[in-house]
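Colleague: Following is a predicted model, sequence given first.
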Amino acid sequence: MSDRTYYAPSGGHPGQAELLTGRAVFTESYAVLPKGVMRDIVTSRLPHWDGTRAWIIARPMTGFAETFSQYILEVLPGGGSDRPEPDPGAEGALFVVDGTVSLSLDGTQHRLEPGGFAYIPPGAEWRLRNDGAAPARFHWIRKAYEPVEGLPVPKPLVTSDAAVAPSPMPGTNGAWATTRFVDPDDLSHDMHVTIVTLEPGACIPFLETHVMEHGLYVLEGKGAYRLNRDWVEVEAGDFMWLRAFCPQACYAGGPGRFRYLLYKDVNRHPKLRPGA
């Protein structure tokens, strides 16, 4: 039995007796969408997806984070799509947090359970169905792929959290580690989706300030995050959305591990003519 757990939203609505006060915040450099805002009323339906609703928790916004979108999809039994991706130039990453799905990717059938990961290159033929008896929930991260002359388009990849050994950060004795689903030295990839694990009391000990944009979804545990000028407490089910160069650091709050799914754009020159 795996000791990995993954928080998944289930919707619903708060009661009329509850306070309006919450932890959601949107600033010039970061946003926090706590798990309590992922209710029925904010879901979207998607064309060519049956029995499916989506929490769209990030999308490209001029002047904020511009490179990616991130959804949490809930697919009911029998639901899914035979035409999931409307943009032939988009690449995608799937990460399952609840239930199971059947993924057909370039003619090969895969079954993804919680912790299952798939990288879908641009132009790939894929279909996804929930052939189980319970709802399935998974993250879908989409990005416009940036081709480079002389570099091949990445190949499809299906793996899992359990199948990939975390890489410890130097000098941390394994207290801070990253699960990397693709080779970080493979320059054909222009985005990385990883899982960061911090053991109780571990920290990212400096204010990272860098060109990469981030989506961070807390899969497990709780932590205190420094975002720009603010300290923000986060827990499983919360999403952080960081603009490029937003200073960031954190402590794992315990008593268990603090783990989050991380998106970042990598391995490309910055565009000098945005929109070209």
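Modeller: Here it is on my side, so go on.
Colleague: can we go C-alpha only for contacts and neighbour counts from here?
Modeller: OK.
Colleague: Just the buried residues of stretch 156-169, please?
Modeller: By neighbour count on 16 or more other CA atoms under 10 Å, the buried set for stretch 156-169 is 156, 158, 159, 160, 161, 166, 168.
Colleague: same check, this time on stretch 250-269
Modeller: 250-253, 257-267.
Colleague: Let me have the buried residues of stretch 156-169 in TSV, adding secondary structure as columns.
Modeller: Shown next, in TSV, are the buried residues of stretch 156-169 (DSSP: H, G, I helix; E, B strand; the rest coil):
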residue	secondary structure
156	coil
158	strand
159	strand
160	strand
161	coil
166	coil
168	strand
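Colleague: of all those, which comes closest to residue 6?
Modeller: residue 161 (10.8 Å; CA to CA).
Colleague: alright, now check it against this:
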Amino acid sequence: MTAPRYYTPQGGHPGQDQLLTDRAMFTDAYAVIPKGTMRDITTSYLPGWQGMRMWVIARPLSGFAETFSQYIVELQPGGGSDAPEHDSAAQSVLFVTEGEIGLTLDGTEHILTPGGYAYIPAGAGWTLHNSSNSSNSVAGFHWIRKRWEAAPGLEKPGPLITNERDIAPTVMPDTEGRWATTRFVDPADMSHDMHVTIVTFEPGGVIPFPETHVMEHGLYVLEGKAVYRLNQDWVEVEAGDFMWLRAFCPQACYAGGPGRFRYLLYKDVNRHMPLSPPC
């Protein structure tokens, strides 16, 4: 397998000579947040953190994401938090794209490097810091949050720390190896109510039909470029872009190359559909 590459925003600000035209789109069925919008002036901050800023690319919002939030966090050397999460019902997934972070989870320290994945159960005690010894080594990671939904007979999932390099991708049937998914948790484990995976298309790989299903999707392009079908539109996307798809939004993909097309995928799974709005 070719060594993974992960696009991480660098911020900055475009010059006055730049065109305003971009690929940003917000519709009833999907949204596209291109990498060019992730500038210094679009960052956010959180209390209880030092040396951090983040781009919020999804949040629960009427007409937009309903089940999750997703941040791209930039963490300076020495930066971090001893109390990252204030919501005891929120579970988290961290995925590192740049640098090195030290995660202390229930008293045990873990060092996560690019490709590193951590599942943090709701209610767990954890801290997070940029653990690099270099004074100029910035860390970058995705932080996906969702409230864990209990179900009869199920306990909360346990924590999981791994790296995508240690997981063999699952090749989709009848695709000649052109479409594969790196699964961090067992799809048959019903305790998990969200899956965060990495989807890889080799050049020429396709989703050969318009997928239409109940899961809400968040897709952050880690590497490469492709043409993606979103509802009735074909949209060009590249590394650093984010796509949100609401439930039942048709989607398909054509990865034209020249390199691999890869994205970090969130979806909600394994629970009944609520028959009334949440109280």
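Modeller: Arrived safely, thanks for sending. Since this is a predicted model, take the numbers as computed values, not measurements.
Colleague: Superposing both, give me the TM-score.
Modeller: Once superposed, the chains reach a TM-score of 0.98 (TM-score structural alignment, normalised by the length of the first structure), with 276 aligned residues with a CA RMSD of 1.0 Å.
Colleague: thinking again about what came up before, which of the buried residues of stretch 156-169 of the first structure sits closest to residue 5 of the first structure?
Modeller: Nearest to residue 5 of the first structure among these, with distances taken as CA to CA, is residue 161, at 10.7 Å.
Colleague: if I look at the closest one, how far off is residue 268 of the first structure?
Modeller: Between residue 161 of the first structure and residue 268 of the first structure the computed distance is 26 Å (CA to CA, to the nearest Å).
Colleague: How about residue 42 of the first structure?
Modeller: Using CA to CA, residue 42 of the first structure is found at 34 Å from residue 268 of the first structure.
Colleague: try residue 147 of the first structure
Modeller: Counting by CA to CA, the gap from residue 147 of the first structure to residue 268 of the first structure is 9 Å.
Colleague: So the residue nearest to residue 190 of the second structure when sequence neighbours are not counted: helix, strand or coil?
Modeller: Excluding the flanking residues, the one nearest residue 190 of the second structure by CA to CA, 6 or more residues apart in numbering is residue 270, at 6.0 Å. Reducing the assignment at residue 270 of the second structure to three states with three-state DSSP gives coil.
Colleague: Tell me which residue of the first structure lines up with residue 270 of the second structure.
Modeller: Here residue 270 of the second structure is matched to residue 267 in the first structure, going by TM-score structural alignment.
Colleague: try residue 230 of the second structure
Modeller: Using TM-score structural alignment, residue 230 of the second structure pairs with residue 227 in the first structure.
Colleague: Name the nearest residue to its match, ignoring sequence neighbours.
Modeller: Residue 227 of the first structure sits nearest to residue 248 (CA to CA, 6+ apart), 4.8 Å away.
Colleague: now swap in residue 257 of the first structure and tell me
Modeller: Using CA to CA, 6+ apart, the nearest residue to residue 257 of the first structure is residue 199, at 4.7 Å.
Colleague: One more: residue 81 of the second structure?
Modeller: residue 49 (4.7 Å).
Colleague: Now that that neighbour has come up, it's in contact with residue 78, right?
Modeller: No: the criterion here is CA atoms under 8 Å, and residue 49 of the second structure misses it with residue 78 at 10.7 Å.
Colleague: before we move on, back to that, which residue in the second structure aligns with the residue nearest to residue 227 of the first structure?
Modeller: Checking TM-score structural alignment: residue 248 of the first structure goes with residue 251.
Colleague: give the contact list for that match.
Modeller: 210, 211, 212, 228, 229, 230, 231 (CA atoms under 8 Å, 6 or more residues apart in numbering).
Colleague: if we can go back for a sec, tell me which two of the buried residues of stretch 250-269 of the first structure sit farthest apart.
Modeller: 253 and 267 (32.1 Å).
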